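**Student:** below is the sequence, then the predicted model.
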Amino acid sequence: MTHRKKCRIWWPDKLARVEPSSDLLLFGWYMTCGSSVDAVVATAVPMLKISACFPRCEDLKEMLHFANGKMPLQLQETSAFAILGQCVADPYADSELVDQNKNLLSGSKFKQQQCIGPAQNFSLKDKNLDSMDGQCHEKSCAGAASDYNHRRWKCGCKALEGLIEHHTNSSIRSGNWIQLLYRSKRMLGEESKVIPELHHIHLNGDTIAACDAHVLIYDQPSYGRNHLSLSSWGFSLQVRSPSKKPNWINDLQKKPFLDLDSVILALNCSNAASVLLDHRIGIVNPVIHFFCKPILVVFIEMVWHFVAVIVASISSITYLFLQFFYNYLSRRSQTFFFVLEKMFQNTWKNVHIRSCQILYWPIFLQDTSFSSQSNIEYAHKAALQKHFNWSSVGVDVMLGIVFGVLLLINADAIWLKILAVVHYMTDNALRSGCVWLMGVPAGFKLNTELAELLGMISLNAVQIFSTLWSFMSTSLRYIIEGLALSGIVFGLTVPAALCIDLLKLATLHVTTLHWLISFLYSQQLQALASLWRLFRGRKWNPLRERLDSYDYTVEQHVVGSLFFTPFLLLLPTTSVFYIFFTILRTMITFVCILIEIMISVLHAVPYAEILLWFTRRSRFPSGIWFESISVPSMYSHADYGQSDEGSETLLSLLHSNYATIGQVIGPHYSKTFHGVASSFGKSLAYGFLSGQRIPSTLHTNLPPSLPWIRIGFREYWTLCRSSMLSGRL
């Protein structure tokens, strides 16, 4: 039993809104998959206009070749941009079409010797394309217009005079061609649309009249407005397939019914193909077109050139300053440069990121080739990436300016507040805490000698810090002004990173004391664990990472007993000091992590995408769905000479689901915090209890650090100017 052919016609909504006054020539892509055929219509042009604009067949062939070359390679490998067929505007004006419909119903397929004539599918994959050059010759369009409505082939296709007539036989015998009919307008909801109906198709040399036709009306994707996508926005779902697939999955893979990925790609490229075709057809006299250009457009272009020169000059001056400071630091001593980078690690990283973002902006805005922009989905994602870069820098700089101005206005108050906080932490927290630990803290009896030793070391370190702070306090105002200026120049993330580095430098004495006490604490724990294994007759095997049995001597047991007792009795004293300094270090680390999270959030927030989501949600598609339309026809099939055994036409509207605000911003945050270990809390707890290293950062993923750009001043100025001109609207 042979299955009926399924023909899906993807029809642009803009063609369904206007009722044509003449017959149209359809341009688009053919895609066959099993027993189904997909005809993606990109645009439709009146036949007489094609004959007038392309007097020679070489011109039309060159235009199709040019348009197909601008398409993505994936689409070129799947299908070629070609002439799909014709659409008859008024079938009632010609009574011969009714007779042709009746002839077609005598059999679903018949040999093409009955058809002598029209319809060339200008597919670049047609093996007979090269042999057509010898058949091409120029003809007058007047002759074509004179008997255009008087000739018709037996299959129902109108005979086309001029350049298309010479390629008809090859297309019908071995190519693809589709014949559509226009009916009167139908009301779909509140709008009236003109819906085409399938008359017959030529598929690989066979004429098929009885097939299941499905017309799908889609809103043609265009740059800056909308596009279509099958996957969820921003998420690449990877489903782990089972080891053994069910039989029905294997059957679907063997007999694919619909290659929807290729169809969606063609739909996203349909507007680019339509623009290319309209552009080639519209260029009749470029000189007249230039002089007829509106004066306002010329004035805007002149102003835009002037703005491009100004922006390029300012960017080039900034480029010179950044290059000067970078080369100055690079020429310094390598040891000094290394120490400076380690001391201000967070600041250096954020300054480098911001400098590269400032220097690379003309490269980000460089206009790409039309082949990459022809796919609206790719063009939209590339545009969002550009918008993400400039919006992130712009918002960060504006916040930095506000932060810097407020800091400069309140510099005296902030200076006094910092002095008071440092004095309080030094006297009330550190000195009083160390003295409290040297006595009887919370009623615990500690080892007096060890407590006094650790307390005196801590007090001396605090006194050294107080002495240094008395000298540095006079320079604190200049540090505050430096923070404000860094925020005004580089944005809020740079002074925030500088605060982390300054906080670590200001609490270096606490970090050093915590490292010393934690080293003693961890060594005591390891010694007690080793001695406990000695008493049990076990020994840790570091090669196999396991506990093995071991026979210790009597002398080893005696020495172990002598060491075990003092280590165990001194552990409470060391533990009290360790807990005290660990709490202080954890508070400092917690503040640094909060600032780090704020920096990561500022880098990751997609400000432009959030604004676009509120204004134009169609830029964020998340899957598609079809709305089936059941509209009673005003005319029966008998009006066209068709019976119920002919084509069954379905009608659907293609719609897109839109991503939520969480789906839009979620991938950015997941990418930023992807490097954060899921066991961060476990590592923190283990380090706190065992005296090992406590993690002091989340290791978030900041924007990638680009290599430092090194080109000439004039070349950079030219690059900035060309980027501004290529990015004009």
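**Tutor:** Great, that's in hand. Just so you know, these numbers come straight off a predicted model, no measurement behind them. Numbering: from 1, shown residues only.
**Student:** from here on, contacts and neighbour counts on C-alpha atoms
**Tutor:** OK.
**Student:** quick check: longest helix of the chain.
**Tutor:** helix 554-604 (DSSP state H).
**Student:** for that one, packing partners?
**Tutor:** Applying 3 or more Cα pairs under 8 Å, 6 or more residues apart in numbering; DSSP states H and E, one finds that helix 554-604 contacts helix 376-409, helix 448-472, helix 493-506, helix 508-535, helix 661-672.
**Student:** so what touches the shortest one?
**Tutor:** For helix 661-672, the external contacting residues (Cα atoms under 8 Å, 6 or more residues apart in numbering) are 233-235, 600-601, 604-606, 609-610, 613, 620, 700-702.
**Student:** okay, one more to line up with it:
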Amino acid sequence: MEVCYHRHSKRSRRFYSDDGPADSPVVDYLASYPSATLNQAILRLAQLAALLRGNQPYNVFFNTLWLILNDISLGLAFSSFLSENDINALLANRLEPCLIHTIHRLLNWLDSWPAGLKLNTELSRFYAHSLALLSHTFTHLVRLLVDHFQLTLTIASIVSHFGASFALAFFIDVVSLLTAHITISYALSRIVYRRTILAVRSLFNLFRGKRYNVLRHRTDNWEYDMDQLLLGTIVFTLLAFLAPTIFAYYALFAALRVAILLLFASLEILIAFLNHFPLFALVLRIKDPARIPGSMYFEVSTDDPQKPSLELKSQPLPLSVIFSQYIRLASFLATHYNPLRLLYQLFIGEYLAAMTCPSSLIQ
């Protein structure tokens, strides 16, 4: 028989609060620094500073220490892998064909009426030549990296000595640099597509005899002159002929942008697990659950039926609470990368940003 009396200890509040985890480093890991390597370095310095202060609970202290040691061990193994294998010969000659030539082939494919879709010839040629020139400009950067790819691998091997999380962060920065032309092409095509969508919406209001009121943020009835309706018809005709071409090039680079964001999200989740996985708490939960109490309860002792007594016992922290920050992370990811949300953003031409959190990195 148990008496329903529960009380969270101060130690348990380190893992949990009424509205979720008291400290959510997994979700808050994604800070707003432009460099993932710099972001990881700041986090590691914060972890080391917290260890040197020694004012943390023992479970948080040893969990951070274990994570740092495991991260360094994995980083040393990855550094050894880079040193013992000829990665340069495997990847160096594939960067330019993958990053530059593939883009050129896709642009030429769109410019040659793909699948019988007849695009506007002049606009399609302008798109293809302009974006191909932009990607060709980055060819010098890719060739510079190819010529010094062994140096890049050496830097990655040195960075890996600080931990596998540093190696992943360095890889994110390198990929961001190599795909900058794709990001710029996506941004330019998105702006044109977004303006087209807004123009079509305005023309739709024009033909319905309505106008958007910017002061009241609503759509009001409005009377248009014949000249305005005629001009709107001409503009709508132009947009109707140009919209398929604009959408085709926008869809191409939007798909590439989604693929890059999914790659970054996967790597950032791995880094978050390396930095914040509750390893020590999980080991204690399995080995000695009493050392991580989550609540207390009274149990009626039946050893002596003549003298019943209440025995105060500790209830260990449940696994759902230990991994509650990862439940929040999964919820955040499901919301940010919801397919319906992404499709809606793609349709209306909103910019697909990387996953970020409003909270700061260092608590």
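**Tutor:** Yep, that arrived. In this text, all values refer to a predicted model and were calculated from it rather than measured experimentally.
**Student:** point out the most buried one among the helices and strands packed on helix 554-604 of the first structure.
**Tutor:** Neighbour counts (mean count of other Cα atoms under 10 Å) averaged over each of these peak at helix 493-506, with a mean of 21.
**Student:** quick one: that one to the second structure mean distance?
**Tutor:** In the superposition with the second structure, the average deviation recorded for helix 493-506 of the first structure is 1.3 Å (mean Cα distance after the TM-score superposition for the first structure).
**Student:** quick one: that helix aligns where in the second structure?
**Tutor:** Aligning helix 493-506 of the first structure against the second structure (TM-score structural alignment) gives residues 165-178.
**Student:** and for stretch 40-49 of the first structure?
**Tutor:** Going by TM-score structural alignment, stretch 40-49 of the first structure sits over no part of the second structure.
**Student:** can you point out the buried residues in stretch 423-440 of the first structure?
**Tutor:** By neighbour count with 16 or more other Cα atoms under 10 Å, stretch 423-440 of the first structure contains the buried residues 426, 430-431, 433-435, 437-439.
**Student:** ends of it, how far apart?
**Tutor:** 25 Å (Cα to Cα, to the nearest Å).
**Student:** just how off-centre is it within its chain?
**Tutor:** 54 Å (Cα atoms, centre = their mean, to the nearest Å).
**Student:** same check, this time on stretch 383-394 of the first structure
**Tutor:** 12 Å.
**Student:** so that stretch matches what in the second structure?
**Tutor:** Going by TM-score structural alignment, stretch 383-394 of the first structure sits over residues 58-69 in the second structure.
**Student:** returning to what we had before: need the helices and strands packed on helix 554-604 of the first structure in a markdown table (columns: distance to Ile418 of the first structure).
**Tutor:** Shown next, in a markdown table, are these (distance: least, Cα to Cα, whole Å):
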| stretch | distance to Ile418 of the first structure |
| --- | --- |
| helix 376-409 | 13 |
| helix 448-472 | 12 |
| helix 493-506 | 12 |
| helix 508-535 | 17 |
| helix 661-672 | 32 |
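**Student:** so which of those gets nearest Val263 of the first structure?
**Tutor:** Checking these against Val263 of the first structure by Cα to Cα gives helix 376-409 as the closest, at 13.2 Å.
**Student:** helices or strands up against the helix or strand following the closest one?
**Tutor:** Next helix or strand after helix 376-409 of the first structure toward the C-terminus (DSSP states H and E): helix 411-424. With contacts taken as 3+ Cα pairs under 8 Å, 6+ apart, helix 411-424 of the first structure sits against helix 476-490.
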